[in-house]
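Visitor: Have a look at this prediction, sequence included:
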Amino acid sequence: MAQRHLDPTDPLAGPAPTGDTLAGYLRTQATEFLRALRLHRETGSGANGSEASVEAGRALRRSARRISAGLHTFQPLLDTDWCEGMRPELAWVSGTLAMEHAYTARLERLLNALHRLSGSAPAAGARADAAAGGRADVPAGARADLAAGSRAAGAAPVPTRAAPRRAELRNPPPPAQERGNLTVGAAKAGALLDRQLNLARTRAHSTALQALGSSRFHAIADKVAVLASEVPLTRAASTADLRPLAAAAKDRLADAVTALPLVTAGHPYNAAALIHGLSPDTVPHPQDAPWHHVRLLLRLHRYAREAVSGPKGNAVVDLRLLSAGQALNRHRDASEAAAAAAQAARTPRIAPATAYALGVLHADQRHEVEAARFAFQQAWQKEAEAVSTR
């Protein structure tokens, strides 16, 4: 049996951090929040906001998440009423500011998947167009047809990947007319997704602007400004050890991972993520919720490590946790993209070729969900092996 040793890179193994360490961490994150807010106001937040404004919005979300996570994990050491009042407000800020970016990234992901599934490379500038919330070229040379949504038959045909000779003998390629119909379906599917997600992105942008100018947000900013100088610790916090609370966050994560079907996820391409894929129910995929929950718990665990390490952010980055978090981020993105494709397929009176293309796109994203689960299982297995050898 391997002997257990303290890991010098684990912040939970160092000197006992106290409430003063937590206060320093929260003050640092509050200062980052105020700095990002000032930068966001200086760089502009209109429809043509600069890249600096976009980065300021990301910094606002990052600091809001970390403050909220600190209040959640270490609430016994903080004023209870203050925590319960601040956490929902910080979650509202982070969630509201994240929606525009989420719709933009989702559209880019789906349009790139359409190109890949059609066997064509995205046109130059498509990624930049999607990132800017503009029209993306799907497929190359058919932008005008895509925008019209009904003249795609005149678009340049999308080249298909060369199939193995043996496969051609078993499954001869479809006639040229059928290949053209598939091109029409992909183009119209892209146009439909472009309209729906760009509309949602525009609404999310307007909602974010209204939120940033609201009295509710100004009240939150005022409280964060107070937090930057005064943290509402309890009397016992000055001598309390942060490590048991941080360890509890780690244990909650481990318990949630244990409940996942990691044995199934350990086999790539098992298609478990496609179960219920044809269900008419429009609620989120029933299998995804536990994985999304693990993603949130993993984030709380990472932020707890940061808080325990001190306000200067001296926590050693654990590459295993980072890889696991990235896999769960991909899982979330693919799951939401599949839901967007399914929602578009429910649009009334769409052409059969369009519905077919959206169905293929939905299945592709659900396979991406399965691949992300496999990647998480591999990363978490390495984490478990590393813990067992300490």
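Guide: Right, received. Where do you want to start?

Visitor: For the rest of this, base every contact and every neighbour count on C-alpha atoms.
Guide: OK.

Visitor: May I have the distance across stretch 344-360, first residue to last?
Guide: End-to-end distance of stretch 344-360: 12 Å, with Cα to Cα, to the nearest Å as the criterion.

Visitor: Structure two is appended below for comparative analysis:
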Amino acid sequence: MAQQHLDPTNSTNSTVVPADAVAGYLRAQATEFLRALRTHRETGGGAAAGAEESAYAALALRRSARRISGTLHTFRPLLDTDWSESLRPELAWLSGSLGREHAYAARLNRLVTALNRLSGATPFPTQPPIPTRPTTTSATTGRSTTAASTAGARPADAASTAGSRSVDATSTAGGRSPAAVPTPDRGNLTVGAAKAGALLDRQLTLARTRAHSAALQALGSSRFHAVADSLAVLASEVPLTPTAPTADLRPLAAAAHDRLRDAVTGLPLHMAGHPYNAEALIHGLSPDTAPHPQDAPWHQVRLLLRLHRYALEVLYPEAVPVDVRLLAAGEALNRHRDASEAASAAASAARTPRITPATAYALGVLHADQRHEVEASRFAFQQSWQKEAVSTS
């Protein structure tokens, strides 16, 4: 039996959804915003438990701000134009200010986890020390020189293959095969990964600290108080247009759904269906630090999917029916966004002056790993969307 997807254009309910539904949704979200604001003010600056609760309250503030802003965008023909157009940019500013700290923390956790996975969950085992012969310290100087000269004539000598191995280390190996000596290149890669993790920790922790300070400043600014006052009024009164009482919300929600489908149609899903996207390497070494040009359309689809989900919340005030396709698509696009931003952070860290080649190499491997996650997320989205197309055909 084919799954029924939540398409407002094909709703089985022919009943008109009045504008009171969007008004009730906006009032509920404004009330949630004010409740979260009170919790944030009561717990801010307290102990560790209070700080954690304050962080959850900040996320709740952002959640309500996003939903109010998205609803104002989707159903703007039914709302007072001057009021909604002046409030939407302020909500976007607030949502961005409150979300950066959490984003930096999640990005650092993602990159450190990836580094641990790429370098191994446990450190590389240390090799036992090679015993030396105390009687050959001074009496065998000539033999050591002869051994070194003989080793120089061998094409597969350890000094030529390892590059950084000294002649003394070769002579003190007691004639042991170079394969028995720990490979310093692997150790250098491990050290490079550790230094890359430390560099990312410094940079992203600093960015998170600055974002936290900026969020506190934003919450204490007159700009935020103006937004809070507007939402306090919204919790009791929604400025609708004179024609709103006779309007039906379903066509506006269907328009949001159509914008989502059109944006998905513009995605290169044929490329996402392949295991590797070679075109993602185009301009990969460009000095431009702007986000990857292929990512922007996918980020736009993620935004439109979120607006479509908010519209469904308005149409189904009690509980939105579960749509597995929407859940899978949203999760894939969230992973796509996270991996894309993590790859940009790794590339930015690799541009740090005076880092060692091993550190830069580890950051390059990390960047490639996150771009691979981007491709995997696109493939997952493509698979879920193709299943949706098959089931509704």
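Guide: Ah, there it is. The model shown is predicted, which means the values in this text are computed figures rather than measured ones.

Visitor: isn't F379 of the second structure right up against Y276?
Guide: No. Applying Cα atoms under 8 Å, one finds F379 of the second structure not in contact with Y276, separated by 9.5 Å.

Visitor: Show me which of those two is the more surrounded one.
Guide: F379 (21 against 13; other Cα atoms under 10 Å).

Visitor: Within the helices and strands, which one has the closest residue to F74 of the first structure other than its chain neighbours?
Guide: The shortest distance from F74 of the first structure to any non-neighbouring residue, by Cα to Cα, 6 or more residues apart in numbering, is to L245 (6.3 Å). Using DSSP states H and E, L245 of the first structure maps to helix 243-258.

Visitor: Give me the mean distance between that helix and the second structure.
Guide: Averaged over the aligned pairs, helix 243-258 of the first structure sits 0.5 Å from the second structure after superposition, using mean Cα distance after the TM-score superposition for the first structure.

Visitor: any idea how far A103 of the second structure is from G96 of the second structure?
Guide: Applying Cα to Cα to G96 of the second structure and A103 of the second structure gives a distance of 10 Å.

Visitor: What does the residue nearest to F74 of the first structure correspond to in the second structure?
Guide: In the second structure, L245 of the first structure lines up with L252, judged by TM-score structural alignment.

Visitor: helices or strands up against the helix ranked longest in the first structure?
Guide: In the first structure, with assignment by DSSP state H, the single longest helix is helix 80-118. With contacts defined as 3 or more Cα pairs under 8 Å, 6 or more residues apart in numbering; DSSP states H and E, helix 80-118 of the first structure has these neighbours: helix 51-73, helix 126-131, helix 176-212, helix 215-227, helix 319-345, helix 352-388.

Visitor: Those: which one's closest to H285 of the first structure?
Guide: Closest to H285 of the first structure of these is helix 319-345 (Cα to Cα; 7.8 Å).

Visitor: tell me which residues in that closest one are buried?
Guide: 320-321, 323-342, 344-345 (16 or more other Cα atoms under 10 Å).

Visitor: which residues in the second structure does that helix align to?
Guide: Aligning helix 319-345 of the first structure against the second structure (TM-score structural alignment) gives residues 324-350.

Visitor: can you give me the offset of that stretch from its chain's centre?
Guide: Centroid separation between stretch 324-350 of the second structure and its chain, computed with Cα atoms, centre = their mean, to the nearest Å, is 4 Å.

Visitor: what about that stretch, how far off from the first structure?
Guide: Relative to the first structure, stretch 324-350 of the second structure is 0.6 Å off (mean Cα distance after the TM-score superposition for the first structure).

Visitor: what span of the second structure lines up against stretch 195-206 of the first structure?
Guide: With TM-score structural alignment as the criterion, stretch 195-206 of the first structure aligns to 202-213.

Visitor: With that, I have no additional questions.
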